[in-house]
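*Asks:* sequence unknown, structure follows:
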């Protein structure tokens, strides 16, 4: 006898499976012998009602009540109640081919050493469009080994290994793990000729969460079988590196979106009904997907077919622009800007220009997360820019300190909304600060050696654009990465511009708190500067124990109250990119 075991949650697809079986098995007289029995394991729970079984199958069928403990437990209940020499497991969402029953009998006429025979699973995909990620994932069943969508085992083989491991509560790894134990017990597993179709179920909003829960099963397999569990269980390399890379790409865009939405909401723009073509998007930063590409490269080399369908979109920095424009329904001007570590300030300059020129009424500026690859870490270390490892990590970032060792990477996204004064006034928006002046210039030098004269030139130009004299600057958010040469060069430029007033303003280093956020640093630090302007304080520089210049009024290890009106924020990047932005607290202190 052959026992067919079908665990079910009562999905509508069950009817199609049972109808197909009824058409092939035919109606059986109650007193006639049969070589087939059908065991339906009803895993729906209590008070679910009776399962509808076609009349032609009634004499073949026995319904078992499951515990609702998952597919592994349901299949165990089924095969332990089975009377057949062979137990064929079928999912309740497959449709057997018209000749499935005949081919099944042929498949199971296998030599005694064969303990399992897998059917062929076909997954239809849309013909006139590209498949979704969910559809592509389901299509992977066609290449899966020993999956229980249609898998037959000798009952003796199941009994020898104790059946499915019920510690795997999901339909994810329990089939491969069982197959491994059956083969290890001395049985052979082969592929048969019978065929089923596995339609793609509609995806729900929770599909990603359910898929990621499978990581717990992977962790259990690793604990049980060691680091080589994929090889031992005859599983493909898997899509986790790809999933990690895709998730990384998504997380980068998500961080940008989260920052933008917070700024958008904080500016009171939801419901403001600003026309989409009057909203601009500027994303500060470049090489934003370097880590994503790095993580994906090995998977692509080993299995090129697993290159994400949207790789060509995700790999471009403009994916951030497109994502943000879609979320905010922005159809005005938009682009990315880059200037190495000065990218954030370059973004502020270009966003301010868009608004000042009347190209848009408001512009959302996002400093996007930059993730370094191991190659980047090594490259910065070779230049001597990166802080050397060792010592207390909390004390590694030391801008303006005599014991500074280089910059410590940080990762953050931040966003600002810049708006035309008239547009902000019309909707009664709270204005936190203004941007009265800015400047951007180059050193005519592609190397990593900063130039005090070039920095002084843009600082002087920004103050002039704002109509400020040196003695009116209350606060300097310095670029201050903690590099040996960079910090000294920046102080030299401040002395050059501010002259006798160089000791008046507070000089601070936000990177002492955040690390160097690279492309987003200028935006992150503009947010920190506005918070200090409006909050009336100066944040600490906690690791400044031995200042390199006693003439400068550095922020100390703790916060200080301060009445601030005008702030200067600098940003300098490799390749001689120099920027300076003036931020001003509104007259009412808002």
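*Replies:* Noted; the coordinates are in hand. Treat the numbers as computed from the prediction; the structure is a model and nothing was measured.
*Asks:* contacts and neighbour counts: CA atoms only from here.
*Replies:* OK.
*Asks:* secondary structure of residue 6: a helix, I assume?
*Replies:* No - counting by DSSP: H, G, I helix; E, B strand; the rest coil, residue 6 falls outside a helix, being strand.
*Asks:* how much space separates it from residue 229?
*Replies:* From residue 6 across to residue 229, the span is 28 Å (Cα to Cα, to the nearest Å).
*Asks:* of the two, which one has the most company?
*Replies:* Per other Cα atoms under 10 Å, whichever of residue 6 and residue 229 has more neighbours is residue 6, with 28 against 18.
*Asks:* quick one: that one from residue 231, how far?
*Replies:* Taking Cα to Cα, one finds residue 6 at 29 Å from residue 231.
*Asks:* got a list of what the closest residue in space to residue 21 that isn't next to it in sequence touches?
*Replies:* Distances taken as Cα to Cα, 6 or more residues apart in numbering place residue 96 nearest to residue 21, at 7.3 Å, with adjacent residues excluded. For residue 96, the contact set (Cα atoms under 8 Å, 6 or more residues apart in numbering) comprises 17, 20-21, 195-197.
*Asks:* quick one, what contacts residue 414?
*Replies:* Listed by Cα under 8 Å, 6+ apart, the contact set of residue 414 reads 256, 259-260, 366-368, 520, 523-524, 527.
*Asks:* mind running it again at 6 Å?
*Replies:* Contacts for residue 414 (Cα atoms under 6 Å, 6 or more residues apart in numbering) come out as 259, 366-367, 523-524.
*Asks:* equivalent analysis for residue 195, please.
*Replies:* So residue 195 contacts 97, 119-121 (Cα under 6 Å, 6+ apart).
*Asks:* the same query, at a cut-off of 10 Å, please.
*Replies:* 94-101, 103-104, 118-122, 150 (Cα atoms under 10 Å, 6 or more residues apart in numbering).
*Asks:* quick one: the strands in the stretch 201-350 of the chain?
*Replies:* With strands called from DSSP state E, counting those that start in this stretch, the stretch 201-350 of the chain shows them at 279-284, 334-337.
*Asks:* export the ones you listed as JSON lines, with columns for distance to residue 221.
*Replies:* Listed next are the strands of the stretch 201-350 of the chain as JSON lines, based on distance: least, Cα to Cα, whole Å:
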{"stretch": "strand 279-284", "distance to residue 221": "42"}
{"stretch": "strand 334-337", "distance to residue 221": "44"}
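*Asks:* ok, which of those comes nearest residue 343?
*Replies:* Closest of the strands of the stretch 201-350 of the chain to residue 343 is strand 279-284, at 5.4 Å (criterion: Cα to Cα).
*Asks:* the structure to be compared is supplied as follows:
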């Protein structure tokens, strides 16, 4: 009797001018544990008309144990790149990881086990920041890089959903028509929007705390300016949902109260430690984005 075919996972990686990091990721992905329960392939979509990584991906594919396939999305738009990756994928399950991340050896296996046990449409896991010793102390002590973690199997809301570490069932796309919105492919928020529409459509997503990926935080993200803009942009995504009627005004009203209180506290904050000042400034940036977007005022439109 012929044994049943193993399920195939397509690991989708979208990349833009990170050749060294991408090469490292492709090497690490070759050693994923499967316990002989599934097979996997790797899909690389370069979101760059100049195709700067094509040759290095071809080199990696020639000696790879796990198949690596390459394609290019010429228009600079991460949503289009993600959609292209899913369309190129042959697997019944779609894994997503960023090109600057490194997974633990049993990353896929842990995701797969949680998906099977939960019956959910998708599983997401933690992205752990790695800061070099030369990074400013406030970056770690302020908590700006910290993200919530949950017990494995815990049903999660949209605030915990990102595409940097996920395993999704393919029918979400093919039957649920949940493609990434190209209108958000330059401003950001395409992943939050994707999962919000999924939840609204009745799909469930759970957490796997053992499916860890790490992300080295590069020097260009160490500045207050970068982190403040990041928090503002994150706030504008939520604010836009409020403006569009997809979320209640509770968060915006809370933001208004906190903004007033934060402005009053600013003079006192000048005497506080740097980490405390940055926590306050980052909170003000986030809720500033929420309130301005909810009111329909012009907001930050594109990633740097």
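*Replies:* Arrived safely, thanks for sending. This is a predicted model, so every value here is computed, not measured.
*Asks:* returning to that earlier point: deepest-packed of the strands of the stretch 201-350 of structure 1, please.
*Replies:* Neighbour counts (mean count of other Cα atoms under 10 Å) averaged over each of the strands of the stretch 201-350 of structure 1 peak at strand 279-284, with a mean of 28.
*Asks:* packing partners for it?
*Replies:* helix 318-328, strand 334-337, helix 343-356, strand 362-367, strand 414-419, helix 521-535 (3 or more Cα pairs under 10 Å, 6 or more residues apart in numbering; DSSP states H and E).
*Asks:* could you rerun that using 7 Å?
*Replies:* helix 318-328, strand 334-337, helix 343-356, strand 362-367 (3 or more Cα pairs under 7 Å, 6 or more residues apart in numbering; DSSP states H and E).
*Asks:* which residues in structure 2 does that strand align to?
*Replies:* For strand 279-284 of structure 1, there is no aligned range in structure 2, judged by TM-score structural alignment.
*Asks:* off-centre distance for that strand?
*Replies:* Taking Cα atoms, centre = their mean, to the nearest Å, one finds strand 279-284 of structure 1 lying 21 Å from the centre of the chain it belongs to.
*Asks:* show me where the stretch 51-200 of structure 2 has its helices.
*Replies:* When assigned using DSSP state H, counting those that start in this stretch, the helices of the stretch 51-200 of structure 2 occupy the ranges 54-63, 78-88, 107-118, 137-141, 171-174, 190-200.
*Asks:* ok so, going back, and the residue nearest to residue 21 of structure 1, what pairs with it in structure 2?
*Replies:* Residue 96 of structure 1 maps onto residue 103 in structure 2, by TM-score structural alignment.
*Asks:* show me what contacts the nearest residue to residue 166 of structure 2 once chain neighbours are set aside?
*Replies:* Leaving aside its sequence neighbours, residue 166 of structure 2 sits nearest to residue 124 (Cα to Cα, 6+ apart; 4.4 Å). Residues near residue 124 of structure 2 by Cα atoms under 7 Å, 6 or more residues apart in numbering: 161, 165-167, 206-208.
*Asks:* could you dump these to a markdown table with distance to residue 63 of structure 2 and neighbour count?
*Replies:* As requested, these are exported to a markdown table (distance: Cα to Cα, whole Å; neighbours: other Cα atoms under 10 Å):
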| residue | distance to residue 63 of structure 2 | neighbour count |
| --- | --- | --- |
| 161 | 34 | 23 |
| 165 | 26 | 25 |
| 166 | 26 | 25 |
| 167 | 26 | 27 |
| 206 | 35 | 27 |
| 207 | 34 | 28 |
| 208 | 31 | 26 |
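*Asks:* which one of those is nearest residue 46 of structure 2?
*Replies:* When those are compared against residue 46 of structure 2 (criterion: Cα to Cα), the nearest one is residue 165, at 18.3 Å.
*Asks:* name the nearest residue to the closest one, sequence neighbours excluded.
*Replies:* Spatial nearest neighbour of residue 165 of structure 2, excluding adjacent residues (Cα to Cα, 6+ apart): residue 97 at 5.0 Å.
*Asks:* re the thing from before, so which of the contacts of residue 414 of structure 1 comes closest to residue 56 of structure 1?
*Replies:* Proximity of the contacts of residue 414 of structure 1 to residue 56 of structure 1, judged by Cα to Cα, is greatest for residue 259, which lies at 60.8 Å.
*Asks:* count the neighbours of the closest one for me.
*Replies:* With other Cα under 10 Å as criterion, residue 259 of structure 1 counts 20.
*Asks:* cool, residue 37 of structure 1 as well?
*Replies:* For residue 37 of structure 1, the count of nearby residues is 20 (other Cα under 10 Å).
*Asks:* longest helix in structure 1, by number of residues?
*Replies:* Ranked by residue count under DSSP state H, the longest helix found in structure 1 is helix 240-266.
*Asks:* next one: that helix to chain centre, how far?
*Replies:* 6 Å.
*Asks:* again with stretch 168-182 of structure 1
*Replies:* That offset, for stretch 168-182 of structure 1, works out to 28 Å (Cα atoms, centre = their mean).
*Asks:* which positions in it come out as buried?
*Replies:* Across stretch 168-182 of structure 1, burial judged by 16 or more other Cα atoms under 10 Å covers 168-170, 172-182.
*Asks:* before we move on, the earlier item: and which of the contacts of residue 414 of structure 1 is nearest to residue 61 of structure 1?
*Replies:* Among the contacts of residue 414 of structure 1, residue 259 lies closest to residue 61 of structure 1 (Cα to Cα), at 57.7 Å.
*Asks:* follow-up on the earlier one: what remains of the contacts of residue 124 of structure 2 once you look at structure 1?
*Replies:* Among the contacts of residue 124 of structure 2, the ones still in contact in structure 1 (both residues aligned by TM-score structural alignment, their matches' Cα atoms under 7 Å) are 161, 165-167, 206-208.
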